[in-house]
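> Can you look at this prediction? I've put the sequence above it.
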Amino acid sequence: MAIPRAPVGELLRDWRRRRRLSQLDLSVGTGVSTRHLSFVETGRSRPSPDLILRLAEHLDVPLADRNALLLAGGYAPAHSAHGLDGPELAPVREAVRQVLHAHGPFPAVLVDQHWHLVEANAAVALFTAGSAAHLLVEPVNVLRLSLHPDGMAPRIRNLGQWRAHLLHRLREQVAATADAGLADLYDELRGYPGGEDRPAADDPAGTVAVPLRYRYGDQDLAFLGTTTVFGTPLDVTVAGLAVEAFLPADRATAATLRRLADDGGVEG
């Protein structure tokens, strides 16, 4: 990890402003005096690593950026960043694979913090079937695959609604992380065609969550998505992982997916 060029005080001030907090708000939340916070932000006082981490935790700074704050302050990183294929994260890989397998015959994927596909169960072939080969070259970005005209988009029946949902999620993620790569992805996806769409008045799934309505062959399928993250990550890589799983929103979809699994899977 490269040492940030900006002083740690400036970086902390940027995170505070990004979270729309005043120095008084941060002082009340952390027990650090506003005078000391001002000295830290202006560089008149060098914060200890414990203070940096206390402020970063209250500001909900991502683990990777907490490491960057420590480096900017002249300290060693506090959080490891192991490769997902390394032996240290073998228990994580095994746990996630069990979750993905258990979710079958319904689709589920593991993605990293930039929405790159890491793992998937067999049922995800339902979504990738019919997509252009260039969208399936590793690393596969699942948001690009979903909204690209050569990907899933032509088969998403409520594309405008689903597109708005995904862009909202990504926009919130950009605001929370200040990640330039995610910001570039948001700009790219926003340029894809999609159109406006409203859920049908008689759509029961649309009354509780945004459904994914997907056309497979001559059948209309309906899904509700769920997101699962690790509750207490200490590793940067693990903190960025999420399982995106899709549950059938009606009995017909559930029956179709079970039948496809019994028949040997999805046809290309």
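Ah, there it is.

> Every contact and neighbour count from this point should use C-alpha atoms.
Will do.

> Need the residue closest to the centroid of the chain.
Gln113 (5.1 Å; Cα atoms, centre = their mean).

> Near the closest residue to that one other than its chain neighbours, how many residues? Count them for me, please.
Excluding the flanking residues, the one nearest Gln113 by Cα to Cα, 6 or more residues apart in numbering is Gly240, at 4.4 Å. The local packing of Gly240 (other Cα atoms under 10 Å) involves 18 other residues.

> Presented hereafter is structure B, for comparison with structure A:
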Amino acid sequence: MRTVGELLRRWRHRRGLSQLDLSIAADVSARHVSLVETGRSRPSADMVIRLAEQLDVPLRERNRLLLAAGFAPRYPERPLDGDALPAAREAVERVLRAHEPYPALVVDRRWDIVLTNHAVAPFLARVAPELLRPPVNMVRLGLDPRGLAPFIVNLAEVRSLLRVRISRQLAVAPDPGLAALHEELLAPGGAEVVHRAGSEVATPMIFRFDGRELRLFSTVTTFGTPLDITLEEVSIESYYPADAETAAYFTGLDL
């Protein structure tokens, strides 16, 4: 097991900071940072948290730092779809319902789907049943040939966008499960796609169902200043129509 000093040094290197940079940001001496990293000084729990905050260490990894320093974890991890976070769950469900008739869903750090609104159902009805066995992964639904991939007109572009997003996630906080998903479905191969300029808002996902093209762009919503691991790691993916024809299709759905 790595020491807290070794873990802090890895996070500092990952953020591209010197010991002096970190010491100034955390309002401690550079010597103290050095002593902590080399194991010659045992930091208090509050010092571990202070350094982790300046390094933008995710809550899950802050617990790991605390354990390595000999302290109990501070940040709980409770399922959003359980009964432990009723206010947060109600807030998320309100957002999902309010977004109808357009699709919206909640995903965790590995892009597993936690909650959806009713407008997602027509999309899930088109994928193979084996892809709907929990945990249902949004990236796999989109890129697997048994999923939505055959219906996505600009599949290479969508894959490229997902590759960029997940690569950024891994750069911020490495995760073995997410890395495995990236290797399975998003490993670079062939010519890279250059994203098109000129879209009014963002690069759309273009679906073709029954001869009709649906153009959607997405936004991402996260919780501000969460103190629970689950709340820090979930995001709401909301999809909007990119043209009048797509808007008309969704407003005509019987939800």
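Received the coordinates, thanks. Computed from a predicted model, the values in this text were never measured in an experiment.

> related to what we said a few turns ago, return the residue of structure 2 aligned against the residue nearest to Gln113 of structure 1.
Per TM-score structural alignment, the equivalent position to Gly240 of structure 1 in structure 2 is Glu233.

> distance from the longest helix anywhere in structure 2 to structure 1 after superposition?
The longest helix of structure 2 (DSSP state H) is helix 155-172. Mean deviation of helix 155-172 of structure 2 relative to structure 1 after superposition (mean Cα distance after the TM-score superposition for structure 1): 0.7 Å.

> after superposition, how close is the following helix or strand past that helix to structure 1?
Under the assignment DSSP states H and E, the closest C-terminal helix or strand after helix 155-172 of structure 2 is helix 176-185. Helix 176-185 of structure 2, aligned to structure 1 and superposed, deviates on average by 0.8 Å (mean Cα distance after the TM-score superposition for structure 1).

> Where does helix 176-185 of structure 2 end up in structure 1?
Under TM-score structural alignment, the match for helix 176-185 of structure 2 is residues 180-189.

> What are the buried residues along that stretch?
Leu182, Ala183, Leu185, Tyr186, Leu189 (16 or more other Cα atoms under 10 Å).

> Show me what the residue nearest to the centre of structure 1 lines up with in structure 2.
In structure 2, Gln113 of structure 1 lands on Arg109 (TM-score structural alignment).

> check contacts around its match.
Counting by Cα atoms under 8 Å, 6 or more residues apart in numbering, Arg109 of structure 2 touches Leu178, Glu233, Val234.

> circling back to that earlier point, now for the longest helix of structure 2, which elements pack on it?
For helix 155-172 of structure 2, the packing partners by 3 or more Cα pairs under 8 Å, 6 or more residues apart in numbering; DSSP states H and E come out as helix 138-143, helix 176-185.

> residues of stretch 207-215 of structure 2 that come out buried?
Quick answer for stretch 207-215 of structure 2 (16+ other Cα under 10 Å): Phe207, Glu213, Leu214, Arg215.

> show me what contacts the residue lying closest to the first one once chain neighbours are set aside?
Put plainly, it is Phe207 of structure 2. Distances taken as Cα to Cα, 6+ apart put Ile152 closest to Phe207 of structure 2, at 4.5 Å, once the chain neighbours are dropped. Contact partners of Ile152 of structure 2, counting by Cα under 8 Å, 6+ apart, are Met205, Ile206, Phe207, Arg208.

> Looking at those residues, which one is closest to Thr221 of structure 2?
Checking the contacts of Ile152 of structure 2 against Thr221 of structure 2 with Cα to Cα, the nearest one is Met205 at 18.2 Å.

> What distance do you get for that closest one to Val33 of structure 2?
Going from Met205 of structure 2 to Val33 of structure 2 by Cα to Cα, to the nearest Å gives 47 Å.

> Pick out whichever of those two has more residues nearby.
Val33 (23 against 19).

> Quick check: which element contains the more buried one?
Here Val33 of structure 2 is assigned to helix 30-38, by DSSP H and E.

> Name the residues of that helix that come out as buried.
Ala30, His32, Val33, Ser34, Val36, Glu37.

> Can you get me a residue count around Trp11 of structure 2?
20.

> Secondary structure element for it, which one?
helix 4-14.

> packing partners for the helix or strand just after that helix?
Remark: after helix 4-14 of structure 2, the chain's next helix or strand is helix 19-26, criterion DSSP H and E. Helices and strands touching helix 19-26 of structure 2, by 3+ Cα pairs under 8 Å, 6+ apart, are helix 30-38, helix 45-54.

> so where in structure 1 does helix 19-26 of structure 2 end up aligned?
Using TM-score structural alignment, helix 19-26 of structure 2 pairs with 23-30 in structure 1.

> ok, average deviation of the matching stretch from structure 2?
Mean deviation for stretch 23-30 of structure 1: 1.4 Å (mean Cα distance after the TM-score superposition for structure 1).
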